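A.B. asks: Give me the fold of what follows.
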Amino acid sequence: MHLHDFWFLLIAVLWTGYFFLEGFDFGIGVLTRTLAKDRTERRVLINTIGPVWDGNEVWLITAAGATFAAFPDWYATLFSGFYLPLLAILVCLIVRGVAFEYRHKRPEERWQRNWEAAIFWCSLLPAFLWGVAFADIVRGVPIGPDKNFTGDVLDLISPYALLGGLFTLVLFTFHGAVFAALKTDGDIRHRARAHAGRYGIAALLLAAAFLIWTQAAYGNGRSLPAVVLALGALPLALLLNRARREGWAFALSGLAVVAAFATVFLALFPNVLPSTSDPAWSLTVTNAASGAYTLKIMTWIAGFATPVIIGYQAWTYWVFRKRISTRHIPAAH
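C.D. replies: Alright, predicted model coming up:
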C-alpha cells in the first residue's frame, strides 16, 4: 500500500470516528427540545455528554489537520469551495461549546433558555450540513484544471445533497436517542427508547434512499458491502432498542453511522474530490497528496499518537459509564 493510500484510509477513519462520536452529541442536542419535558430533563441529557463532548470534537481537529498535511490540494479546494457551509458549522460548534459552559453560570430563566436554544440549533444545523457536505464530496463539484473550485454555493445544493443532509440529521438523532436510553434511568430512559424507535424507522427509510442512490450513481464493488452493512445494522438496532438492550442497540446504531460514511469514502476512492467540469481535473490520492517524506514523517507520528489518544478517550468513557437521572440533578436555586 502506498503512503498516500494509507493516509486516505486513515483520514477516512478519523472522519468516520468523528461522526460516530459527535453524531450522538448532535443527537442529544436535538433531543433537548424533542425529548426533554422540562429544564431538569434537559440538564440530564446535557450531562450525559458533559464529560465527553469536547473530547469528541478532537477527532474533527485531527481529521481536518491530517487532511491539510497529507492532501493540501484537497484541503485547499474543499475548504475554499465549501467555505460558507463549513463556516456555518464552525460558528455553530463554537456557540454550542460556549452554551454548554455558560448555560449554568446564571440562574435567570431567560439566560438559560437562550443557551438551551443555542444548543438545539447548533446541534441540528451541523448534523444537517455535514451530510450535505459529504454528499457533495462524493457527487463532485466544479473544479478547473488548476485544482481550484470554480462554482458557487448554489452548486452545493442538489436533491442528492439535501437528501444526504436529512439522512445524517435523522441518523444522528436516532444515534443520540439510543445513547440517551443507554445513559439515563427512570422515565426519561423509557421515553428515549420510544423516541429512538420513531427516529430509527425514519433513519432506515432515509438510509435506504441515500445509500442506494449513492451506490447506484457513484458506488463500486468496494462500497456495496458497506451499504449492505448499514442497511442491516439499522433494523437490528431498532429490534434491540425495542428489546431494551440499549448497549447492543447503541453499538449497532454506531455501526450504521460507520458503515454509512465508509460507503462515502469507498465510493470516492481513488478520488478525493471529483470534478463535475471534467473528470480529468478531479483531485485524486496521487495528484493531491503531499511529498513522500512528509507522509513518512506523519506516519511515524500517527503510529505513536493515535493509540494513545484512542486509549485515553476509551478510559474517559469507562470512568463516566454510569447512568444518570433527574434524581441526580440538584434543585435549582
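A.B. asks: CA atoms for contacts and neighbours, from now on please.
C.D. replies: OK.
A.B. asks: What segments of the stretch 201-333 of the chain are strands?
C.D. replies: Assigned by DSSP state E, counting those that start in this stretch, the stretch 201-333 of the chain shows strands spanning 271-273, 283-284.
A.B. asks: Name the residues of stretch 27-35 that are buried.
C.D. replies: Buried residues in stretch 27-35, counting neighbours by 16 or more other Cα atoms under 10 Å, are found at 27, 28, 29, 30, 31, 32, 33, 35.
A.B. asks: ok, the closest residue to the last one other than its chain neighbours - contacts?
C.D. replies: Put plainly, it is residue 35. In this structure, residue 35 finds its nearest non-sequential neighbour in residue 192, 6.9 Å apart by Cα to Cα, 6 or more residues apart in numbering. Going by Cα atoms under 8 Å, 6 or more residues apart in numbering, residue 192 touches 35, 177, 178, 180, 181.
A.B. asks: List the buried residues in the host helix or strand of residue 192.
C.D. replies: Here residue 192 sits within helix 187-218, counting by DSSP states H and E. The neighbour-count check on helix 187-218 (16+ other Cα under 10 Å) flags 188-189, 191-197, 199-204, 206-208, 210-212, 214-215, 218 as buried.
A.B. asks: Sequence B follows; please return its structure for comparison with A:
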Amino acid sequence: MDITFLQGLWFALIAVLFAGYFVLEGFDFGVEMNLATLGKGDPERNRTMLKTIGPIWDGNQVWVLVGGAGIFAAFPEWYATLFSGFYLALLLLLLVLILRVCAFKWREKRNSAAWHKGWDIIHIISGFVPALLWGVAFANIVRGVQIDDNAWITTNLIGLLNPFGLLGGLVFVGLFWLHGTHYLALRTTGELREDANKQASWMIYPVIVLGAIFLIWNQLAHSNTWLTWIPLLIAALALVAVIFTNKARREGMSFLATTVAIVAAAAQMFGGLFPNVLPATNDPANSLTIAGSASTEHTLLLMAIFVVLFLPIVLSYQAWGYKVFSHRLTVGEPDEREGQGPKARIVGAYRAAFEQE
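C.D. replies: Next comes the predicted model:
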C-alpha cells in the first residue's frame, strides 16, 4: 500500500512528539538520577536540584500524552498491537510515574530528614526506571517483535529483555543522566554547579561508547534506509562536542549538544522504521506498516487541523514557563525575585503557583 501525505505527516509528527518528550522529560529524569550522586545525602542540595525542574516537569509529561494519543488516533492498530505485548512494561512505567507525582507533591509537606530521604529515594527510582523502560521499549520497537496473524505480540516480557533491548535501556539511562547533569550545571551556582560539571566530564565517555554501539547496531541490523546514517553521525558529533564544551565551561552549549544528540538518535530510530511502525521478526508479512495501520484520511486531516491551530499556543505557553524559571538557584539561598511593577507581579504570581513547595 502506498503511503499518503497525511499518513507520512502523522508518522513524522509522532516522531517529533517523542523526540520532544525525550529531550524535555529526559533532563527531568536525569536531575532525579543525580539525587543519588550529586545530592551527597544533603536534603537541601536535593531540594535545590528538584526545584530546577519543579515548575516544569509536569508540563514536559504532556508531550508523551499527546504522542500516545496521536498513535491511538492516527494509527489505532499500532496502538492496539503495542499494548498486547508491552502491557506489563507500560503498567510498571505508569505505576512509577504515579509515585513520582507523589514524590514531587509530598516531599516538602513535612520538615523531617527521614521523610525527605524516603521521597528522594522514590525520585531516584522514578528517574532510572522510566528511562530504562523507554529505552527497552523503543529498542524492541525498532528491532521488531513476534506478531501473529491476528496482530497480537507473542513476545513475552522476558523476550523484550534481549541484548539489544537492554543496551537501548542503558543508552537511554546514560544519555538522560548526562542531559540532566548539564541541565543542573546550567541552572545552579556554587559547589553544586562545579560538581555537576565534574561529573559530566567523565560521564560523556561511557555514553559515547554505549550510544555508538547501539546506534550502529541499529543501523546495520534494523534500519530500512542508508539515510539514517546522517542523524547517527549528527548524534555522534554532538556527543563528541560535549567533551570540548564541558572543558570550556560552555554549559549552555553542552546542554544544547546533548539535546541535539537525543533528537538525532530519535530521528535515526524512527527513520529506520519507515515504512513500518512495528516490524515482525517471525514473519515480515505480519509487520505493521504506516499505510496498513493508519486511520482514515478524514480523521488524519481533522487531527492535522487541530494541531495547526493549538500547537503554537502550547509551545508559546511552555516557552514562557521556561523563561520565567530560567534563573540559577543556589543551595540554601532563596530564589531571586523580580523587582516591582506589573510584569514583576505577574511573574511572581506565576512562580508562586507552579513552584514545588
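A.B. asks: rewinding a little: and the residue nearest to residue 35 of the first structure, what's its match in the second structure?
C.D. replies: Residue 192 of the first structure maps onto residue 196 in the second structure, with residues paired by TM-score structural alignment.
A.B. asks: so how far is residue 237 of the second structure from that match?
C.D. replies: For residue 196 of the second structure, the distance to residue 237 of the second structure equals 22 Å [Cα to Cα, to the nearest Å].
A.B. asks: same question, residue 264 of the second structure
C.D. replies: Using Cα to Cα, residue 264 of the second structure is found at 10 Å from residue 237 of the second structure.
A.B. asks: the more surrounded of the two?
C.D. replies: Counting neighbours by other Cα atoms under 10 Å for residue 264 of the second structure and for residue 237 shows that residue 264 has the greater number, 22 against 15.
A.B. asks: is it true that the more buried one touches residue 232?
C.D. replies: Yes - taking contacts as Cα atoms under 8 Å, residue 264 of the second structure lies within contact range of residue 232: 6.5 Å.
A.B. asks: and residue 306 of the second structure, how many neighbours?
C.D. replies: Neighbours around residue 306 of the second structure, by other Cα under 10 Å: 11.
A.B. asks: wait, I meant residue 281 of the second structure
C.D. replies: Applying other Cα under 10 Å, we find 15 other residues in the vicinity of residue 281 of the second structure.
A.B. asks: Show me where the second structure has its helices.
C.D. replies: Assigned by DSSP state H, the helices in the second structure fall at 5-33, 43-53, 57-74, 76-106, 113-143, 157-160, 163-187, 190-221, 229-247, 251-273, 290-293, 297-324, 342-354.
A.B. asks: of all the ones you listed, which lies closest to residue 284 of the second structure?
C.D. replies: Comparing the helices of the second structure against residue 284 of the second structure with Cα to Cα, the closest turns out to be helix 113-143 (12.3 Å).
A.B. asks: What angle do helix 190-221 and the closest one make with each other?
C.D. replies: If you take axes from the mean of the first three to the mean of the last three Cα atoms, to 10 degrees, helix 113-143 of the second structure sits at 20 degrees to helix 190-221.
A.B. asks: Please report how far residue 165 of the first structure lies from residue 279 of the first structure.
C.D. replies: 25 Å.
A.B. asks: Of the two, give the one with the bigger neighbour count.
C.D. replies: Using other Cα under 10 Å, the more surrounded residue of residue 165 of the first structure and residue 279 is residue 165, with 24 against 13.
A.B. asks: Once you drop chain neighbours, what's closest to the residue mapped onto that one from the second structure?
C.D. replies: Per TM-score structural alignment, the equivalent position to residue 165 of the first structure in the second structure is residue 169. Leaving aside its chain neighbours, residue 169 of the second structure sits nearest to residue 135 (3.8 Å; criterion: Cα to Cα, 6+ apart).
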